[in-house]
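K.L.:
sequence plus predicted model, see below.
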Amino acid sequence: MDIKEELSIIKRGTEEIISEEELIKKIEKSRKEKKPLRVKQGFDPNAPDIHLGHTVGLRKMRQFQDLGHEIYFLIGDFTGRIGDPSGRSVARKQLTEEEVNKNAETYKKQVYKILNPEKTKIVFNSNWLGKLSFSEVLKLCSKYTVARMLERDDFATRYKEEKPIGIHEFLYPLMQGYDSVALQADIELGGTDQKFNLLVGRNIQREYNQEPQIIITLPLLEGTDGIEKMSKSLGNYIGINELPQIMYGKVMSIPDRLMIRYFELVTDVSLNEINQIKINLENDNLHPQDVKKKLAREIVKLYHGQNAALIAEEEFEKVFNKKLYPEEMKELVLKKDNLKEGKIWLIKLIALSGLVNSKSEARRLIEQGGVKINGEKVDDPNLDLTVKKGMVIKIGKLNFVKLVIR
């Protein structure tokens, strides 16, 4: 493979490369010395699940693996206790060491759905950041100025609005930069919201007499709402560990305008085929629903296999087009002491399902028409429901619960 072809693979789905000229020189040097490039991306374990938004970077790392380079999946178990302030209007809640370690373990189990386990180096930044003496931290802090930190949009906005900025938040980009020093990174990947931190890494490497890393920024994948960045906290995410039927259904719920973007960023479909799909859509030679079904199949296939993707599609057709119930449904066991004269407050019932985070969320879902009982929409949050065995509750677009009384 020539460098032009390698560069074409690397550039797929990227937002910016700083700089492409330097990247070509690094690749040439790597080939000449027969020494793979060291590519890193950091993930703070602030939530236990990996979703499609995370896979944009993970898939790029896999491409580098397939090109023969060294991949460092960096778990920010130390920086995760601070939380990345990028794009935040307030300081993040600091996680406990126990929370960070628990989430980190689940990360390790999930990444191998994408990365090659035999070629992946999983590293924890507590191994070097946790060992820095106070004098070494001061030395690191001396490499950057407050004025430069305040060039960041989020810090600048908070400062202007007189919102508090913790000193520990200023340390975050410095620590991320020091990660690159510790790993002697040639390339660092990150979302577009990480650009400031990645640039700090280049500067910090220079201060420690290292050749600055190449920065590759990647798009932030919008969630199923089509507006906000995919996030579990916003409820607009598609988890890679979710059941095939749930994953398929969630993909089918994304806005049509995001289909091509999803094809490019989170599937293995070739760019030539994606371009052809785009042309056919623009010329009305393909129905958007058929394109979205293909997208859903491709995504489910990546994480559950071809057979599971086809079964998930059949299930979707049955539930959403033929208005039938899925063959497998979660059972909600109600004990008789949960009931009063055979009845239960609907909000309490929805909360007991575990499919909402709070009773207020259950109320909002009911008022918005997102709850059906035996196929009939219910919009009265104050309803005392007379419970019958085998009753089916639909909560949201994708979740069905069968009631069992014991």
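P.N.:
Received the coordinates, thanks.
K.L.:
please count neighbours and contacts with C-alpha atoms only from this point.
P.N.:
Will do.
K.L.:
Lys32: how many residues sit nearby?
P.N.:
Counted with other C-alpha atoms under 10 Å, residues neighbouring Lys32 total 9.
K.L.:
Lys25 versus that one, what's the distance?
P.N.:
10 Å (C-alpha to C-alpha, to the nearest Å).
K.L.:
ok, now Asp84?
P.N.:
31 Å.
K.L.:
pick out whichever of the two has more residues nearby.
P.N.:
Using other C-alpha under 10 Å as the criterion, Asp84 and Lys25 rank with Asp84 on top: 23 against 11.
K.L.:
which stretches in the stretch 1-150 of the chain count as helices?
P.N.:
3-11, 20-33, 52-66, 97-111, 126-129, 134-141, 146-149 (DSSP state H, counting those that start in this stretch).
K.L.:
with the stretch 301-406 of the chain instead?
P.N.:
For the stretch 301-406 of the chain, the helices defined by DSSP H, counting those that start in this stretch occupy 306-316, 346-352, 359-367.
K.L.:
for the helices of the stretch 1-150 of the chain, which one ends up most surrounded?
P.N.:
Comparing those by mean neighbour count (mean count of other C-alpha atoms under 10 Å), helix 52-66 ranks first with a mean of 21.
K.L.:
so what touches that one?
P.N.:
Residues from elsewhere that reach helix 52-66, judged by C-alpha atoms under 8 Å, 6 or more residues apart in numbering: 9-10, 39, 41, 70-71, 111, 114-116, 119, 189-191, 218-223, 229-231, 237-240, 265-266.
K.L.:
so that helix versus helix 97-111, what angle?
P.N.:
60 degrees (axes from the mean of the first three to the mean of the last three C-alpha atoms, to 10 degrees).
K.L.:
ok now helix 52-66, how far from the chain's centre?
P.N.:
Helix 52-66 sits 12 Å away from the centroid of its parent chain (C-alpha atoms, centre = their mean, to the nearest Å).
K.L.:
alright, now check it against this:
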Amino acid sequence: MDHKWKSLSEVQQLEVERQLAQYRNGVHEIIPEAELKQKLVTSISTGKPLKIKLGLDPTAPDVHIGHTVVLNKLRQFQENGHIVQLIIGDFTGKIGDPTGKSVARKQLTNEEVKRNAETYFKQFGKVLDKEKVELHYNSSWLSSLDLEAVIHLSSKITVARLIERNDFSNRLSEGKPISLHELFYPLMQGYDSVALESDIELGGTDQQFNVLMGRHLQEHYSQEKQVVILLPLLEGLDGVEKMSKSKHNYIGIDEDPNQMFGKTMSIPDELIVKYFNLITDLSIEEKEKVANEISEGSLHPMDAKILLGKTIVRMYHGKESAEQAENQFKEVFQKGEIPGDIPVKEWYGEGKISIVDLLVSLQMQSSKSEARRMIQNGGIRVDGEKVLNVQEEITIADGMVVQVGKRKFKRLKLVH
């Protein structure tokens, strides 16, 4: 690389270093970093963009900000003129990625894969420029492999190497079955890199085995090996578990601004800097400034979270919505006031109704048992007064405000 590096102008050398610093920021590991720099030097000296791969197994199409950790990194490459290769695993999705699973994954139908893929791509447009994304379905090359080609591909890896995967080795030690088709998943994902001649592949730390497989297979097919960039997994609002809709600790990128802002304010203080680093579009200098000010004590965690909440809402809903969400939060939570723009629910008839039935009728709780739990936990207020008795009868009045938790409000409008 020394010869290529010296052939670059000073401006080009600075551009290599700028991009490299940008790609380093917030990542867990670059394997290997020296090769990434070499690829950047070649790209900038020739004007040929790099091909950056992200494989998607379309099993859970609802995108939350935990998913945007890798999408934000993709956007950086895209903004620097490189090509983003999104691979929809319509073929591998029917196998089911066994990563982290103690049992075989449910295999998807063609219809499920197509529907999930369309939802994914639509939501990804909130982060990436979809017009500058190469969208591929891996069935276009994997479906055409005949048995001889599959056997040839499987000869590139040993069973011992495959069993090194934690999920496989754990299941073996526990006497749980592993189906033969599951062993092909990492091979198929790796072959995607061969088919597209990818230069770089991104993935979470839980995908390390799969993304390194692409590098392994490219070498066996006499291609230049891709660089692997591993990104950390983002803890959810509980500060412990990986962000997940199933764990109810997520911020969805399709959520309304007030909900998004309010959830951001509930993250643990120790995660503020990590969230800034991984899920915002601020510059490296701005992120470092926030981290330094928090460390020095000149920026209070509450103020840092307000800035974080505004940044996240601005990224997905715009600047005006971000300012409105901040004002709403300050009005409701910091001043203890009820917001002025509460959704109005028409209510037919006067009289009394149990608090449990009222919450379910207003669709503020999904079931009576959930309503009782919320009441017992002190999360229900009527006209600002906390309701703690699950048997309490509420007298319906025009203009009554019902509040669930910190962010849900409804105002009743009596209709005679």
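P.N.:
That came through, no problem. Computed from a predicted structure; not experimentally measured.
K.L.:
filter the contacts of helix 52-66 of the first structure to the buried ones?
P.N.:
10, 39, 41, 70-71, 111, 114-115, 189-191, 218-223, 229-231, 237-240, 265-266 (16 or more other C-alpha atoms under 10 Å).
K.L.:
what about those residues, which are in strands?
P.N.:
Val39, Gln41, Glu70, Ile71, Leu189, Gly190, Gly191, Leu218 (DSSP state E).
K.L.:
hmm, Gly190 and the first one touching each other?
P.N.:
This means Val39 of the first structure. No. Checked against C-alpha atoms under 8 Å, the pair Val39 of the first structure and Gly190 is beyond contact range at 11.2 Å.
K.L.:
not counting its neighbours along the chain, what's nearest Met302 of the second structure?
P.N.:
Distance criterion C-alpha to C-alpha, 6 or more residues apart in numbering; nearest residue to Met302 of the second structure, sequence neighbours excluded, is Met265 at 7.6 Å.
K.L.:
let me see the contact set for the counterpart of Lys195 of the first structure in the second structure.
P.N.:
Counting by TM-score structural alignment, Lys195 of the first structure corresponds to Gln208 in the second structure. Applying C-alpha under 8 Å, 6+ apart to Gln208 of the second structure gives the contacts Leu230.
K.L.:
in the helix or strand encompassing Gln208 of the second structure, what's buried?
P.N.:
Element membership for Gln208 of the second structure, per DSSP states H and E: helix 208-220. For helix 208-220 of the second structure, burial by neighbour count (16+ other C-alpha under 10 Å) applies to Gln208, Phe209, Asn210, Val211, Leu212, Met213, Gly214, Arg215, His216, Leu217, Gln218.
K.L.:
mind putting the residues you listed into CSV with distance to Val332 of the second structure?
P.N.:
CSV is the format used below for the buried residues of helix 208-220 of the second structure (distance: C-alpha to C-alpha, whole Å):
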residue, distance to Val332 of the second structure
Gln208, 44
Phe209, 47
Asn210, 46
Val211, 46
Leu212, 49
Met213, 51
Gly214, 51
Arg215, 52
His216, 55
Leu217, 56
Gln218, 56
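K.L.:
among those, find me the one that's closest to Gly379 of the second structure.
P.N.:
Gln208 (41.8 Å; C-alpha to C-alpha).
K.L.:
could you dump the ones in strands among the buried ones among the contacts of helix 52-66 of the first structure to a markdown table with distance to Phe320 of the first structure?
P.N.:
Compiled in a markdown table, those are given as follows (distance: C-alpha to C-alpha, whole Å):
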| residue | distance to Phe320 of the first structure |
| --- | --- |
| Val39 | 43 |
| Gln41 | 39 |
| Glu70 | 45 |
| Ile71 | 42 |
| Leu189 | 39 |
| Gly190 | 37 |
| Gly191 | 35 |
| Leu218 | 34 |
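K.L.:
farthest pair in the residues you listed?
P.N.:
Glu70 and Gly191 (19.9 Å).
K.L.:
what does Lys35 of the first structure align to in the second structure?
P.N.:
Checking TM-score structural alignment: Lys35 of the first structure goes with Lys48.
K.L.:
how about that match, nearest residue that isn't a chain neighbour?
P.N.:
That would be Thr42: by C-alpha to C-alpha, 6+ apart, it lies 7.9 Å from Lys48 of the second structure.
K.L.:
as CSV, the helices of the stretch 301-406 of the first structure with distance to Met175 of the first structure and mean neighbour count would be great.
P.N.:
Shown next, in CSV, are the helices of the stretch 301-406 of the first structure (distance: least, C-alpha to C-alpha, whole Å; neighbours: other C-alpha atoms under 10 Å):
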stretch, distance to Met175 of the first structure, mean neighbour count
helix 306-316, 42, 18
helix 346-352, 41, 20
helix 359-367, 38, 18
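K.L.:
surely the residue nearest to Met302 of the second structure and Ile306 touch.
P.N.:
Yes. In this structure, Met265 of the second structure is within contact of Ile306 by C-alpha under 8 Å, at 6.8 Å.
K.L.:
show me what contacts the aligned partner of Asn125 of the first structure in the second structure?
P.N.:
For Asn125 of the first structure, the aligned position in the second structure is Asn138, judged by TM-score structural alignment. Asn138 of the second structure sits next to Ile87, Ile88, Gly89, Asp90, Phe91, Thr92, Asp192 when contact means C-alpha under 8 Å, 6+ apart.
K.L.:
one more time with 7 Å
P.N.:
Ile87, Ile88, Gly89, Asp90, Phe91, Asp192 (C-alpha atoms under 7 Å, 6 or more residues apart in numbering).
K.L.:
how close does Asn101 of the first structure get to Ser358 of the first structure?
P.N.:
Taking C-alpha to C-alpha, one finds Asn101 of the first structure at 26 Å from Ser358 of the first structure.
K.L.:
ok, now Leu199 of the first structure?
P.N.:
For Leu199 of the first structure, the distance to Ser358 of the first structure - C-alpha to C-alpha - is 40 Å.
K.L.:
same thing with Leu243 of the first structure?
P.N.:
In this structure, Leu243 of the first structure and Ser358 of the first structure are 23 Å apart, going by C-alpha to C-alpha.
K.L.:
now name the helix or strand holding the equivalent of Arg158 of the first structure over in the second structure.
P.N.:
Under the alignment by TM-score structural alignment, Arg158 of the first structure pairs with Arg171 in the second structure. Assigned by DSSP H and E, Arg171 of the second structure belongs to helix 166-173.
K.L.:
what residues sit buried inside that helix?
P.N.:
Asp167, Phe168, Asn170, Arg171.
K.L.:
out of those residues, the closest to Gln328 of the second structure would be?
P.N.:
Distances from Gln328 of the second structure to the buried residues of helix 166-173 of the second structure, taken by C-alpha to C-alpha, are shortest for Asp167, at 45.2 Å.
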